[in-house]
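*Asks:* Quick check, what structure comes out for this input:
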Amino acid sequence: MKRALTPGTFDPITNGHLDVITRAAQIMDEVIVAVARSAKKKPLFTHEQRIELAKQATSHLSNVRVVGFDKLLVDFARDVDAHVVIKGLRAITDFEYEFQMTALNYQLSHAIETLFIMSPPQFMYLSSSIVREIASLHGDISTLVPPAVAKALLEKYRS
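*Replies:* Reported below is the predicted structural model:
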């Protein structure tokens, strides 16, 4: 079975994330959306909320499951018997960071391969931090995130 991880903080999951996950699900037998605790990033949503929002956003994908983790990605991959990490790339700045992370993961475990999926133009600018900022200023995020995420952000920033 070809099992892959799509890791991230997903604070919150965006339509760009969902695009990568959907495309990964088309080429892999199973995709595990690995939601990192990432306490040092001080996320807006709790780990449990981010997991639940990712589950809601991916519920239509039969070969995708969502799992939280709080350890090295290579250790988590070993735990769930995944040998591929799939990441989305938006711009050259993503590449520089992801290139470093891929090299480090490979150093830690030669059993893990990383594949990159390029974002289509409509998602190249999209990030969770941009979505949070727009939502905090009461802007329209309905085309940027799944409906459950838009609702959760609206509740967070209600004033």
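*Asks:* use CA for all of it now, contacts and neighbours both
*Replies:* Noted.
*Asks:* Now do the helices in this protein.
*Replies:* For the chain, the helices defined by DSSP state H cover 15-27, 47-58, 73-79, 92-108, 128-136, 147-156.
*Asks:* Ok, which of the ones you listed comes nearest Ile117?
*Replies:* helix 15-27 (6.5 Å; C-alpha to C-alpha).
*Asks:* so how far is that closest one off the chain centroid?
*Replies:* Averaging C-alpha positions (C-alpha atoms, centre = their mean, to the nearest Å) puts helix 15-27 9 Å from its chain's average.
*Asks:* cool, and stretch 128-142?
*Replies:* Stretch 128-142 sits 17 Å away from the centroid of its parent chain (C-alpha atoms, centre = their mean).
*Asks:* Next, the structure of the following sequence, for comparison with the previous one:
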Amino acid sequence: MVTTAVAPGSFDPVTNGHLDIIERSTKIFDKVIVAVLINRNKTPLFNIEERVALLRDSFRDYPNVEVDSFDGLLIDYVRSKDAQVIVRGLRAVTDFEYEMQTTSINRKMDEQIETFFMMTNNQYSYLSSSIVKEVAKNKGDVTGLVPAHVQKALKQKYNLI
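*Replies:* Here you go, the predicted model:
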């Protein structure tokens, strides 16, 4: 049986912390679907097509990674993909509290789907998309925080090129 995992997120933009979790997931699961959430409650810097394209570029050399987007409940999306696992990265205790709540409701809706928590690499424990955007917007150097193609996209978004 092929084990399929879904790694969901907003990825606005994708960071090296996200990449770390997803890359490590590819060694554990047969297939990893990186699922970009369309969150109507937020105004993202990058639109859905741009976020999907940045992720596809990031994982072009990974044959077991698929990049997709979804709207609605994560658990419904996971079921629609016949996936068995949700992969979530944890940076700190505050992440755990939120993730525990989300995992509990997902488990209530479908107890056949497991959530797999992965601790982020220590070098990315402080990293978030919000911090990256703040640094980039203020002309700070985001080298080492995001891949080079994302750094270029940030510069273009903030008219720094």
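*Asks:* Just tell me which of the helices of structure 1 ends up closest to Gly8 of structure 1.
*Replies:* Checked against C-alpha to C-alpha, the stretch from these lying closest is helix 15-27, at 9.0 Å.
*Asks:* which residues of structure 2 does the closest one align to?
*Replies:* Alignment note (TM-score structural alignment): helix 15-27 of structure 1 is matched to residues 16-28 of structure 2.
*Asks:* Just the residues contacting the matching stretch, thanks.
*Replies:* 7, 11, 32, 34, 58, 64-65, 87-89, 118, 120-121, 124-125, 127-128, 144-147 (C-alpha atoms under 8 Å, 6 or more residues apart in numbering).
*Asks:* Can you list the buried residues in it?
*Replies:* Buried positions in stretch 16-28 of structure 2, judged by neighbour count with 16 or more other C-alpha atoms under 10 Å: Asn16, Gly17, His18, Leu19, Asp20, Ile21, Ile22, Ser25, Thr26.
*Asks:* Repeat that for stretch 124-131 of structure 2.
*Replies:* Residues of stretch 124-131 of structure 2 classed as buried: Tyr124, Leu127, Ser128, Ser129 (neighbour count, 16+ other C-alpha under 10 Å).
*Asks:* Quick check: of those residues, which lies closest to Phe46 of structure 2?
*Replies:* Of all the buried residues of stretch 124-131 of structure 2, Phe46 of structure 2 sits closest to Ser129, with 11.2 Å by C-alpha to C-alpha.
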